[in-house]
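[1] task: produce atomic coordinates for the following.
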Amino acid sequence: MPAPFACVIVDDNEINRLTLEHLVELTPELELVASLPGSLETLQYFREGGNADLLLLDIEMPHLTGLELARLLPQPAPAIIMVTTHRDFAVDAFELQVADYLVKPVNLPRFTQAIIRVLDRQKPKTGPAPAASVEAKGSELFIKVGTRMLRLNFDDVLFIEAMSTYSILVTDTQKHIVYLTLKALADRLPFAHFVRAHRSYIINTQRIDAIEDNMLALGKYEVPVGKSYQEAFYSQLRGL
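    I've put the predicted structure just below:
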């Protein structure tokens, strides 16, 4: 199993740092190794031998801005994702060849998209990337992403949500990124009680708590039933 990316957060706002720490915690490919309140502390961190594969870097900070700090980082520099409340710095950020540029408040889907971009940059260019696959055995779901195999209890999965070219498996307590489109994932699922209810959702019908106005309650989440899916979904639901 490949080691997770060592991630360092740099932001002078404590609330913003806590938000990013939570997003990192939800991302199994990342490991938080430091959360720092400013540029000077970050330079000191690296001078003392600290390491980072990825820097989540605020732009507007006292003493040194994130853009100024990025130019002073030791080489080879970590991948950088800029995080700010303003879009005005985007051109300057990409001139520094940062991996991505996030505007606060940052949500999980957009954060995940940025992390995928960073991970894609790290893939070897000498051959094709290992194919993602899903293999189910009993009540367990085996998810393979590259060389990493993640095993989940299939009964714990509430629903699967489409996010661009990847999917997110949602349980009561965690979200797991699968590098397959929702259609490709649906084609690999052998379980009859996982049903497409929307162009963006596959539902574990065994975990539906209630249905009202074409909204499905699954744990703490609500998921819509798409208009074009309603007839087939409810028909299949009655037949399970």
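[2] from here on, contacts and neighbour counts on C-alpha atoms
    Fine.
[3] can I assume V106 sits in a strand?
    No - in this structure, V106 is coil, not part of a strand, as judged by DSSP: H, G, I helix; E, B strand; the rest coil.
[4] quick one more, to check against the first:
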Amino acid sequence: MAAALLACVIIDDNEINRFTLERAVERHDQLTLAASFPDAVEALTYFHDGGAVDVLLLDIEMPHISGLELVKLLPEPKPAIILVTTHASFAVDAFELRVLDYLVKPVNYARFCQAIARVMEQHQPAPPPPALSAAVPTDISATGTDLFVKINGKLQRINFEDVLFIEALSTYVLLVTDKHKHIVGGTLKNMEDRLPFRHFVRVHRSYIVNLHRVEALEDNMLRLGQHEVPVSRPYQEQLAQRLGAL
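    Below is the predicted model of the structure:
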């Protein structure tokens, strides 16, 4: 059975760039173009009226409302957002808004396909979490709290007791502490495989949390300091067991 096509919306005030993205969407056999807009104001009406969108290709620098401002205004649940811009300097701001990917103009079609592949991964059913082994003790204290990670091209020692959670961001992960956010190269799976600390637990396709720093769980949202992290359904039972073992 063929997978359903993903509805794609384009917002870019530059007509040539918009046309280029439209052609890229038309070439891709997993996408269908739902709408294309020259500005964010017109697009907002489409979204608030319930217009179909799975993937949003969004320019950043636009008049009236910028792409970054639009992301904050989008109704929930937000679509998978891929920012498209001429300036790579916006990358950190983009990741703060939890966009899925970030393309720099002129967009290479192969790179475009890579970004869409990430969207398609999100639409796949989440794999079930590994079963808790009876041989694993319920005491989840770690022996040692430090790990070296590569940040800005150099190895840096991080005390993981300070890390609240780890979030997937395109081809990077974000280590979030009370005071800092460290962007580290690699995937969330790579980071998960490296972590020697059993109190770091996967709770979502895009999140690993430090159970020692969880303050509350309500409506499938974990509160860690000033942050909230969602818990997806496949991980809820295991999380409840791990929290009960603390």
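[5] any idea what V229 of the second structure aligns with in the first structure?
    Matched by TM-score structural alignment, V229 of the second structure corresponds to no residue in the first structure.
[6] and for V229 of the second structure, the neighbour number?
    When neighbours are counted by other C-alpha atoms under 10 Å, V229 of the second structure registers 21.
[7] what do you get for A216 of the second structure?
    By other C-alpha under 10 Å, the residues close to A216 of the second structure number 12.
[8] tell me the contacts of P128 of the first structure?
    Contacts for P128 of the first structure were tallied using C-alpha atoms under 8 Å, 6 or more residues apart in numbering; there are none.
[9] relative to I10 of the second structure, how far out is T86 of the second structure?
    For T86 of the second structure, the distance to I10 of the second structure equals 16 Å [C-alpha to C-alpha, to the nearest Å].
[10] ok, those two, which is more surrounded?
    Legend: neighbour count by other C-alpha under 10 Å for T86 of the second structure and I10, higher for I10 (28 against 14).
[11] that one touches L21, doesn't it?
    Yes - here I10 of the second structure reaches L21: they are 7.4 Å apart, a contact under C-alpha atoms under 8 Å.
[12] which element is E167 of the second structure on?
    Element membership of E167 of the second structure, judged by DSSP states H and E, is strand 163-169.
[13] got it, and Y102 of the second structure?
    Assigned by DSSP H and E, Y102 of the second structure falls in strand 101-104.
[14] likewise for E161 of the first structure?
    Per DSSP H and E, E161 of the first structure falls inside strand 157-163.
[15] angle of the helix or strand just after that strand against strand 157-163?
    Using DSSP H and E, the helix or strand that follows strand 157-163 of the first structure in sequence is strand 166-171. On the basis of axes from the mean of the first three to the mean of the last three C-alpha atoms, to 10 degrees, strand 166-171 of the first structure is oriented at 160 degrees to strand 157-163.
[16] mind giving me the packing neighbours of the strand holding Y102 of the second structure?
    strand 80-85, helix 109-122 (3 or more C-alpha pairs under 8 Å, 6 or more residues apart in numbering; DSSP states H and E).
[17] out of the ones you listed, deepest packed?
    A comparison of these by mean neighbour count, using mean count of other C-alpha atoms under 10 Å, puts strand 80-85 on top with a mean of 23.
[18] other residues contacting the next helix or strand after that one?
    Per DSSP H and E, the first helix or strand lying C-terminal to strand 80-85 of the second structure is helix 91-96. By C-alpha under 8 Å, 6+ apart, the list of residues contacting helix 91-96 of the second structure from outside reads 68, 83, 102, 169.
[19] mean per-residue distance, helix 91-96 of the second structure versus the first structure.
    Helix 91-96 of the second structure, aligned to the first structure and superposed, deviates on average by 0.5 Å (mean C-alpha distance after the TM-score superposition for the first structure).
[20] what's the matching range in the first structure for that helix?
    Counting by TM-score structural alignment, helix 91-96 of the second structure pairs with residues 90-95 of the first structure.
[21] so for that stretch, what gets flagged as buried?
    Neighbour-count burial for stretch 90-95 of the first structure, counted by 16 or more other C-alpha atoms under 10 Å, picks out 90, 93.
[22] and stretch 63-79 of the second structure, by the same measure?
    66-68, 70-71, 78-79.
[23] same check on stretch 135-155 of the first structure?
    Neighbour counts over stretch 135-155 of the first structure (16+ other C-alpha under 10 Å) mark 136, 141-145, 152, 154 as buried.
[24] what range in the second structure matches it?
    Going by TM-score structural alignment: stretch 135-155 of the first structure matches no residues.
[25] ok, the contacts of helix 91-96 of the second structure vs D54 of the second structure, which is closest?
    Of all the contacts of helix 91-96 of the second structure, the one with the least separation from D54 of the second structure (C-alpha to C-alpha) is L83, at 14.0 Å.
[26] give me every residue that touches the residue mapped onto F37 of the second structure from the first structure.
    Using TM-score structural alignment as the criterion, the counterpart of F37 of the second structure in the first structure is L36. By C-alpha under 8 Å, 6+ apart, L36 of the first structure lies in contact with 8-12, 42.
[27] ok, 7 Å please
    By C-alpha atoms under 7 Å, 6 or more residues apart in numbering, the contact list for L36 of the first structure reads 9-11, 42.
[28] among those, which pair sits farthest apart?
    Pairwise distances across these peak at 10.0 Å for D11 and T42 (criterion: C-alpha to C-alpha).
[29] quick one: which of the two has more around it?
    The residue with more neighbours, out of D11 of the first structure and T42, is D11; 25 against 22, by other C-alpha under 10 Å.
[30] that one pairs with which position in the second structure?
    Checking TM-score structural alignment: D11 of the first structure goes with D12.
[31] wait, that match touches V41, no?
    No - using C-alpha atoms under 7 Å as the test, D12 of the second structure is too far from V41 to be in contact (11.3 Å).
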